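Visitor: prediction below, plus the sequence it came from.
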Amino acid sequence: MPKDTKYIAKHPDDAGHIHYTPDEDAVWRDLVAQQQPNVEYYAAKPFLDGQAALQLPIDRVPQCAEISEKLMGMTGWSVEPVPALIGFSRFFQMLANRTFPAASFIRSREDFDYIEEPDIFHEIYGHMPLLVDKRLADFSQKIGETGLACDKSDYAWLIRLYWFTIEFGLIREGGAVKALGSGLASSPGELRHSVEEPSVVRKDFDVLEILRTPYRIDINQPIYFVLDSVDQLIEAGKRDLVRDIQEAKSLGLFAPKYEVKGDG
């Protein structure tokens, strides 16, 4: 995530309602109209099932409270608006408590096709469908609990497991590779890139290998990890991830497959 942002967080009123302008609602509407056909073609069944269950509005920015009401009855999760940038400590604390932190602003027209930092479109359109699936919801909580259990120096290692699964994970379905991650679902360009680009390296899911794989947030990923089943995340959640991080640190990072301008 970038260290600064031009965007300003929007704050809820006393009733918990965030006031979005007609122009902001129109950005949401147009983003959904652009992305939904791509999602229906490239996205994995757990994501599409979550979308169907949530029935997100297509013509306006959803309110966190209305999403929380639905999610709470499905998997016990809620979503809470936060400033654009929060630290790992708060992020892991919220996940551990089954609360998803959602940046409250929506991108401008200038950043319509690509925005480096997460906005409400990424948070709600991208993440909420996955939290309908208990397996993915429980795995997200496990990431948070592990973050609370490990040292701050381990955060950059742990977040790779979240990045390459919940954010940018792929999965095999019916002999094809489909997009599972939230970052893919909300990205017009990278969704297609992740599934179809021939230069991309698609590796079998492996916890230790993921922990050792660096990434950059400002490019289409050169490497993705592919699940055979979401159930693999259930098994990953049973591991001693703190110990896995220590083992990964002892082995060291793999050489990045991108130009080094910064490390994830």
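Guide: It's in.
Visitor: switch to C-alpha atoms for all contacts and neighbour counts from now on
Guide: Fine.
Visitor: what are the ranges of the strands in the stretch 151-264 of the chain?
Guide: 170-173, 176-179, 201-204, 223-227 (DSSP state E, counting those that start in this stretch).
Visitor: neighbouring contacts of the third one?
Guide: By C-alpha atoms under 8 Å, 6 or more residues apart in numbering, the residues outside strand 201-204 that reach it are 222-227.
Visitor: cool, and the second one?
Guide: By C-alpha under 8 Å, 6+ apart, the surrounding residues in contact with strand 176-179 are 42-44, 168-172, 185, 191, 194-195, 226.
Visitor: hold the first one in mind and look at this next one:
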Amino acid sequence: MTLVQNYSTYTEENHKVWAILFERQMKNLPGKAIPEFFEGLQLVNFKPDRIPDFAEINKRLKSLTGFEVVPAPGIVDDALFFELIANKQFPATVWIRKMEQLDYLEEPDMFHDVFGHVPLLTIPVYCEFLAKLSALALEHIDSPEIIDRLTRIYWYTIEFGLFRKPGSEARIYGAGILSSVGESKLSVSAESIKNKFSVAHILDTGYIKETFQSQYFCISSFEELLDSLPEIAKVLVALRQELEV
């Protein structure tokens, strides 16, 4: 991709939209999001009233985990998406929603991509899982059926994952929840279904794009995600063998 973030083109309204969304979630997320998210916000030095500059973000991220944020035009195809992340490049949109779109947006914008994802890219074990999961996807990129299943793992962890230690309340680490005022309230409430993390269960569970999720999966540590990779790989190989019969 050759797209760049032309920072000088952002208008004052663009920055104001970021500020409104940022302030709203910073009031909403304490007690709901994992502590590492707030630590990550500090490490990447987000400003509450200005859209983040990718060049500044990357100076900090690279020294922490080797990751960097690369500008993307929007949703990219699976092959490019997983190739970028396997190479520790996280694709993020450079546009931000309009003022009249504060509460609803059909596709992810910069606030989701950057506010939701980037703070977690400061966590080494999280980044290792993300890169290795993407490398695994590339091994099966020629099979839409397998990529559909593997995308469920990504969806129910990186995008909509919850974190719950034994005896503790559920907390949010999924970027899709962190950037959503409504789902960040629902996901950790008593109203939501919270399952224990299970590779088999997730691979057998479709996900929802149009509305809030009907259920969530809870990990007890980021090491649990990393340790699940051999099982994921084994299941995908078995699925491929079934498809080729």
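Guide: Yes, it's here. Not measured: the values here are computed from a predicted model.
Visitor: re the thing from before, mind putting the contacts of strand 176-179 of structure 1 into CSV with neighbour count?
Guide: CSV is the format used below for the contacts of strand 176-179 of structure 1 (neighbours: other C-alpha atoms under 10 Å):
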residue, neighbour count
Tyr42, 22
Ala43, 25
Ala44, 21
Phe168, 24
Gly169, 24
Leu170, 29
Ile171, 26
Arg172, 16
Ala185, 29
Leu191, 27
Ser194, 26
Val195, 20
Val226, 22
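Visitor: residue boundaries of the helices in structure 2?
Guide: With DSSP state H, the ranges of helices along structure 2 come out as 12-28, 35-44, 54-64, 78-86, 110, 124-139, 144-154, 175-178, 181-187, 199-203, 222-227, 229-244.
Visitor: so what corresponds to Arg60 of structure 1 in structure 2?
Guide: Alignment note (TM-score structural alignment): Arg60 of structure 1 maps to Arg50 of structure 2.
Visitor: who are the neighbours in contact with that match?
Guide: Taking C-alpha under 8 Å, 6+ apart, we find Arg50 of structure 2 in contact with 15-16, 18-19.
Visitor: hmm, back to that, out of the contacts of strand 201-204 of structure 1, which two sit at the greatest distance?
Guide: Pro222 and Leu227 (16.8 Å; C-alpha to C-alpha).
Visitor: between the two, who's got more neighbours?
Guide: Neighbours were counted for Pro222 of structure 1 and for Leu227 using other C-alpha atoms under 10 Å; Leu227 has more, 22 against 17.
Visitor: aligned partner of the more buried one in structure 2?
Guide: Match for Leu227 of structure 1 (TM-score structural alignment): Ile219.
Visitor: same deal with Leu191 of structure 1?
Guide: So, by TM-score structural alignment, Leu191 of structure 1 is matched to Ser184.
Visitor: the closest residue to its match other than its chain neighbours and Lys209 of structure 2: what is the separation?
Guide: Excluding its sequence neighbours, the residue lying closest to Ser184 of structure 2 (C-alpha to C-alpha, 6 or more residues apart in numbering) is Ile177, at 5.0 Å. The gap separating Ile177 of structure 2 from Lys209 of structure 2 is 12 Å, by C-alpha to C-alpha, to the nearest Å.
Visitor: before we move on, what about Glu68 of structure 2?
Guide: To Lys209 of structure 2, Glu68 of structure 2 is 26 Å away according to C-alpha to C-alpha.
Visitor: these two: which has the busier surroundings?
Guide: Glu68 (23 against 9).
Visitor: what separation do you get for the more buried one and Gly206 of structure 2?
Guide: 30 Å.
Visitor: what's around the aligned partner of Thr213 of structure 1 in structure 2, how many residues?
Guide: Taking TM-score structural alignment, the alignment pairs Thr213 of structure 1 with Thr205 from structure 2. By other C-alpha under 10 Å, 13 other residues sit near Thr205 of structure 2.
Visitor: nearest spatial neighbour of Thr205 of structure 2, chain-adjacent residues omitted?
Guide: The nearest residue in space to Thr205 of structure 2 (C-alpha to C-alpha, 6+ apart) is Arg152, at 7.3 Å.
Visitor: contacts only, for that neighbour.
Guide: Contacts of Arg152 of structure 2 by C-alpha under 8 Å, 6+ apart are 202-203, 205-207.
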